[in-house]
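> heads up, no residue letters with this:
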């Protein structure tokens, strides 16, 4: 009865189940049979298998099948399946691996979560229990590694970002452009979806790692290298484009007054807000030219400070102020080192005389950054304390 209810929901919500497979002859039949307990809306993508996969699939000729001549990777198989599902009129696709690690009886978990979700533009990722004894250590480490970088790139914390048991909104995916074709696609798709406003969420599922049956095609060196390169690129894009873009979008949407109250003041304590200002000032004056935005947002995330405040105050180094900062840093360095260099501010900015004395500039720059950060931090801390007390008295 429950299976029939799930089957009806799958039909009503226009969901298909997508099964990419490559040389999983030992587990493929069991996975397909398990999925068929809940739906006939199934698309199987045979990614150039060289074992008996084609013969096994002959028994399922009533199901949608795509046979690729050559193995091009899981990402390519998924992308091919998504396009085909979209042409058939499906709105969502549940993907399940054919290596037997996933339990088809968890399909209702995805369907029920989608049904009750107010936001239908959602990706659901099955969260596996990676702490159980049967899970390989390399899989557990790889998942933690992926979770961390997904958080850095999107600000979202997930328990499992590598599970292949997922539900995707096909219309949202159609709007995005993808480049990867291997295992790293499953990272690319959730990061870009999160950037575009799609909700990405974990739901609990069961997992089975049977080493006698399971065949993994993950190549530790090659695939981990690809994933690392992708994450490196995503981190660069995050700090140079996504974070600033989101900042200005919030400002434009809310207007100055609401933006000031919610994003600059927010719910952070006076000490956290003051530390955020201090961090922004320190990074803005420091000699890390070209990396200020990356550093300030990364450190704000790392120390759980207010990213918006830190970013705003790091912009003390905007172009009109740069000559003054460099000049003041050089003078500070000369004072600390007990030397005197004879050049005017005009000579410094036009002929870059300060570059001939980098040691002096760098020492002065860091010293000035520390002094300014401490000064602004302390003053802002007491101002925030006074402001919070006034607000409390007003509301009380």
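Perfect, thanks for sending it. Just so we're clear, the structure is a prediction, and the values are computed from it rather than from any experiment. Residues are numbered from 1 along each chain as shown.

> going by C-alpha atoms from here, please, whenever you check contacts or count neighbours.
Fine.

> now the strands for this structure?
Using DSSP state E, the strands of the chain run over 15-21, 42-47, 64-68, 92-95, 122-127, 166-169, 199-204.

> can you say which of those strands is nearest to residue 9?
strand 15-21 (8.5 Å; C-alpha to C-alpha).

> helices and strands around the closest one, which ones?
strand 42-47, helix 74-87, strand 92-95 (3 or more C-alpha pairs under 8 Å, 6 or more residues apart in numbering; DSSP states H and E).

> for those, which one ends up most surrounded?
strand 92-95 (a mean of 25; mean count of other C-alpha atoms under 10 Å).

> contact partners for the closest residue to residue 199 other than its chain neighbours?
In this structure, residue 199 finds its nearest non-sequential neighbour in residue 122, 4.6 Å apart by C-alpha to C-alpha, 6 or more residues apart in numbering. Residue 122 sits next to 114, 168-169, 198-201 when contact means C-alpha atoms under 8 Å, 6 or more residues apart in numbering.

> try this one next to it:
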């Protein structure tokens, strides 16, 4: 957001607050005028408390204090005009109104402090979540990338689902995974898996070896933290993908994770054949099979977590991902994520029961002059920069 847009937003907010201030002021004026013209046995003054009671809904403590003082002044004017300020009835009304205005003012002060604390906590949480889930670059070599994250927990931007991309020598490696649990409580295990992947992705030339290394990390982490009776409770599904820059193929190793979808021009959607091994952390030392399939220029590889396909509508039906994406096989990765976000939330009634993550990888024709893009992307990820089309 630019400075001009920010300034315009602040001006609109200022105008809106001042427009709303007219409501309690007009209410005070109306009640005062009617009370002054009404017979002496009709007392509308107590209704003046409505004005300061409404003010905290749009204004801060100062605005609330101003409206409260205005209401007390109006009650004083009514008392002077109707029998004098010293009458018992008017004294009781003034004291009662003043006490209620003070209570409303104190409520406004406490509310503003709590909102400030909540905003600070939210900012810290957002910063921590951005550090954990690095933004994905829009482009790496011949790949165009877009991602989507929908957290199930309110106020959270990430949860138990995760993804990461690591450019290497002549290839790009991608991880998408789902740790046990959802929402904020699962972030610790997601952080462990992401850290292990970023550390090990450049050390193991083979995806099967990389999967075994991640399996060992999850198993070791669980052994250090879990009680013996909780053994096997910490695990994660994961899909490791390696996309060579020059060869129109994709190498994959699945650890209990759903298979990706391959989108080809002309509304063609295929599911590559996988030979999955158990999830990470379930059986340490399990064999991991390497699967290879064609990934031609013009195709889009869609990776996703089970929170997408397990989203239910009002009648309990799962989201038909393969059927829906067949409509958008010719869309760009960014447009595909936009369509899926809107369609998935509409299917689930606006709220998901589990975290959901998707990555779209679109292969463009290789341009020799763009081959340096892998190095630039690696530098971008190393410093935690880049762009991610991410939604909470």
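Yep, it's here. Note that the coordinates shown come from a computational prediction; the quantities given were computed from them, not determined experimentally.

> give me the TM-score for this pair.
Overlay of the two chains. TM-score (TM-score structural alignment, normalised by the length of structure 2): 0.18; 122 aligned residues with a C-alpha RMSD of 7.1 Å.

> re the thing from before, TSV for the strands of structure 1, including distance to residue 323 of structure 1?
What follows is the strands of structure 1, written out as TSV (distance: least, C-alpha to C-alpha, whole Å):
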stretch	distance to residue 323 of structure 1
strand 15-21	58
strand 42-47	59
strand 64-68	60
strand 92-95	55
strand 122-127	48
strand 166-169	50
strand 199-204	44
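
> closest one to residue 336 of structure 1 among the ones you listed?
strand 199-204 (51.6 Å).

> just to revisit the earlier point, of all the helices and strands packed on strand 15-21 of structure 1, which lies closest to residue 284 of structure 1?
Closest to residue 284 of structure 1 of these is helix 74-87 (C-alpha to C-alpha; 40.5 Å).

> helices or strands next to that closest one in the packing?
Under the contact criterion of 3+ C-alpha pairs under 8 Å, 6+ apart, helix 74-87 of structure 1 touches strand 15-21, strand 42-47, helix 170-174, helix 185-195.

> one step back: what's the closest of the helices and strands packed on strand 15-21 of structure 1 to residue 377 of structure 1?
Here helix 74-87 is closest among these (C-alpha to C-alpha), at 47.8 Å.

> now the closest one against strand 42-47, angle please.
Orientation check (axes from the mean of the first three to the mean of the last three C-alpha atoms, to 10 degrees): helix 74-87 of structure 1 against strand 42-47 gives 150 degrees.

> how is residue 172 of structure 2 assigned, secondary-structure-wise?
At residue 172 of structure 2 the chain is in strand, as set by DSSP: H, G, I helix; E, B strand; the rest coil.

> how far away is the residue lying closest to it once chain neighbours are set aside from residue 252 of structure 2?
Leaving aside its chain neighbours, residue 172 of structure 2 sits nearest to residue 243 (5.2 Å; criterion: C-alpha to C-alpha, 6+ apart). According to C-alpha to C-alpha, to the nearest Å, residue 243 of structure 2 and residue 252 of structure 2 sit 9 Å apart.

> which elements pack onto the helix or strand containing residue 239 of structure 2?
Per DSSP states H and E, residue 239 of structure 2 falls inside strand 236-244. Packing partners of strand 236-244 of structure 2 (3+ C-alpha pairs under 8 Å, 6+ apart): strand 171-179, helix 207-225, strand 249-255.

> tabulate these in CSV, adding columns for mean neighbour count and distance to residue 381 of structure 2.
Converted to CSV, these look like this (neighbours: other C-alpha atoms under 10 Å; distance: least, C-alpha to C-alpha, whole Å):
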stretch, mean neighbour count, distance to residue 381 of structure 2
strand 171-179, 23, 12
helix 207-225, 19, 19
strand 249-255, 23, 22
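
> quick one, which of these is nearest to residue 356 of structure 2?
strand 171-179 (9.0 Å).

> what does the following helix or strand past that closest one contact?
The element immediately downstream of strand 171-179 of structure 2 (helix or strand, assigned by DSSP H and E) is helix 187-200. Residues outside helix 187-200 of structure 2 that contact it (C-alpha under 8 Å, 6+ apart): 132, 158-164, 166, 175, 178-179, 210, 213-214, 217-218.

> could you dump the helices and strands packed on helix 74-87 of structure 1 into TSV with distance to residue 74 of structure 1 added?
Converted to TSV, the helices and strands packed on helix 74-87 of structure 1 look like this (distance: least, C-alpha to C-alpha, whole Å):
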stretch	distance to residue 74 of structure 1
strand 15-21	7
strand 42-47	8
helix 170-174	16
helix 185-195	8
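
> what's the most buried one of the ones you listed?
strand 15-21 (a mean of 26).

> and the helices in structure 2?
3-37, 50-54, 61-81, 88-132, 187-200, 207-225, 306-309, 321-325, 333-347, 373-382 (DSSP state H).

> out of those helices, which is closest to residue 147 of structure 2?
Of those, nearest to residue 147 of structure 2 by C-alpha to C-alpha is helix 333-347, at 6.7 Å.

> since that was my last question, I'll sign off now.
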